[in-house]
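Novice: this one's structure only:
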């Protein structure tokens, strides 16, 4: 009985709801082509058809005769700016330190209307000490011995002195205080320069205790 009911139901469904074949056309219709042509004409890119003949490739002799084009590409990141941002890094917030460094350069440019990176380099070079003094115990007294610093050590001491001296500058943000301190160092009146002079004077007084290699 059930098979007969299924056959009857299928016949009724086929008579009431005939099957419709539906095809999907993925090509460009005439309407779409007309819209595309109008858009090309509107933007002015409707050009003449490209000829079938291709342009011949240049010969090696002509390529060798041409002078190479020199393109000056700046580095992805300056080493001094990278170290300056690393000195400002606190609690692993690298993006915040990089933002402070960028804003410092922006403030320098706003104050001086000059390229900020050369000013930063000049300030670091001016605040970098050449020596440091180590205290050693000889017998029953402490002896100060001057030691020469390398390039990286001088940069480290200079950046630390700049960050320390910038805390006494006026400004609402760290970037503004750093910019004012860097400009003050270039102008020649800064606490960092006074600290450098004090270190050099103390090393000069104790230059007799410096170890010399024969």
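Specialist: Happy to help now that I have it. Small disclaimer: the values here were computed from a predicted structure and weren't measured.

Novice: Every contact and neighbour count from this point should use C-alpha atoms.
Specialist: Fine.

Novice: Which positions in stretch 115-129 come out as buried?
Specialist: Neighbour counts over stretch 115-129 (16 or more other CA atoms under 10 Å) mark 116, 117, 119, 120, 123, 124, 125, 126, 127, 128, 129 as buried.

Novice: cool, stretch 125-141 as well?
Specialist: Buried residues in stretch 125-141, counted by 16+ other CA under 10 Å: 125, 126, 127, 128, 129, 130, 131, 132, 133.

Novice: Can you measure across that stretch, start residue to end residue?
Specialist: 35 Å (CA to CA, to the nearest Å).

Novice: Tell me the gap between it and the middle of its chain.
Specialist: Distance of stretch 125-141 from its chain centroid, counting by CA atoms, centre = their mean, to the nearest Å, is 36 Å.

Novice: what sits up against it?
Specialist: Outside of stretch 125-141, the residues within contact range by CA atoms under 8 Å, 6 or more residues apart in numbering are 142-150, 154-155, 157-159, 161-162, 185-186, 192-193, 196, 199-200, 202-203.

Novice: quick one: secondary structure of the most centrally placed residue in the chain?
Specialist: Most central in the chain under CA atoms, centre = their mean is residue 77, positioned 5.2 Å from the mean C-alpha point. Of the three states, residue 77 takes coil under DSSP: H, G, I helix; E, B strand; the rest coil.

Novice: got another, please set it beside the one above:
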């Protein structure tokens, strides 16, 4: 049941509202909604609530989540898989990223990529028997081979780090590589020095 003042105001503006609907020429001269608002005085009219933000309006740069099928994370999970327990290895990979973020307060993926890049050697040395003696010959490594050596050194040296879980020890080792204090960098330097000493045995093509 409408209040008495509201019913009286509607009774005054209703004839003009009907006339505006019946004629096309008067539709542009009068606005029934504005007349109703004026007649009602201070009576407020409910408005639609503002639309909620959607995913399209959110800034993508504020969401820094690595993709589930990132090649580097997939390879790290494969190296951590033992006895076919890949789900357990995937959980360790997630813990590594979480600990890196907790220790550095920075996005974990750039740190992980930079640490593996710094730990990756460029060459290795193969031993060949030539003229009754062993000869060391430097050989350039591909991208997968470089990553394999880096992962192998990181996994081995992370076992000596302090930490309650494998993920925490790996995260500490990766951060030490970024800081230049990891023995993984010494392994890489020794491999490069040995290849440099025997660079004369490398086969070159013209």
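Specialist: Everything's here; your move. Note that this is a predicted model, so its numbers are computed, not measured.

Novice: Any idea what the TM-score is?
Specialist: These two chains, once laid on top of each other, score a TM-score of 0.68 by TM-score structural alignment, normalised by the length of structure 2; 148 aligned residues with a CA RMSD of 2.2 Å.

Novice: Restricted to helices, list the buried residues of stretch 115-129 of structure 1.
Specialist: Judged by DSSP state H, helices contain the following of the buried residues of stretch 115-129 of structure 1: 116, 117, 119, 120, 123, 124, 125, 126, 127.

Novice: Of those, which is the nearest to residue 69 of structure 1?
Specialist: residue 117 (27.0 Å; CA to CA).

Novice: For the closest one, give its distance to residue 212 of structure 1.
Specialist: Relative to residue 212 of structure 1, and taking CA to CA, residue 117 of structure 1 is found at 38 Å.

Novice: what separates the aligned partner of residue 143 of structure 2 in structure 1 from residue 131 of structure 1, distance-wise?
Specialist: When structure 1 is aligned by TM-score structural alignment, residue 143 of structure 2 is paired with residue 151. Residue 151 of structure 1 sits 11 Å away from residue 131 of structure 1 when distances are taken as CA to CA.

Novice: can you check residue 5 of structure 1 too?
Specialist: The value you get for residue 5 of structure 1 to residue 131 of structure 1, if CA to CA is used, is 105 Å.

Novice: same question, residue 42 of structure 1
Specialist: Note on residue 42 of structure 1: its distance to residue 131 of structure 1, by CA to CA, is 71 Å.

Novice: Ok, residue 7 of structure 1 next?
Specialist: Between residue 7 of structure 1 and residue 131 of structure 1 the computed distance is 104 Å (CA to CA).

Novice: Also residue 207 of structure 1?
Specialist: Residue 207 of structure 1 sits 11 Å away from residue 131 of structure 1, going by CA to CA.

Novice: Touching both of those two, which residues are there?
Specialist: Common contacts of residue 207 of structure 1 and residue 131 (CA under 8 Å, 6+ apart): residue 146.

Novice: how about stretch 192-202 of structure 2: buried residues?
Specialist: 192, 194, 195, 196, 202.

Novice: Quick one: end-to-end distance for it.
Specialist: Start and end residues of stretch 192-202 of structure 2 are separated by 14 Å (CA to CA).

Novice: if you go through structure 1 in chain order, where are the helices?
Specialist: Using DSSP H, the helices found in structure 1 span residues 2-16, 30-43, 60-65, 79-87, 94-112, 116-127, 151-166, 174-187, 191-205.

Novice: is it possible to export these to a markdown table including distance to residue 71 of structure 1?
Specialist: Listed next are those as a markdown table, based on distance: least, CA to CA, whole Å:
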| stretch | distance to residue 71 of structure 1 |
| --- | --- |
| helix 2-16 | 74 |
| helix 30-43 | 32 |
| helix 60-65 | 18 |
| helix 79-87 | 21 |
| helix 94-112 | 25 |
| helix 116-127 | 21 |
| helix 151-166 | 30 |
| helix 174-187 | 32 |
| helix 191-205 | 39 |
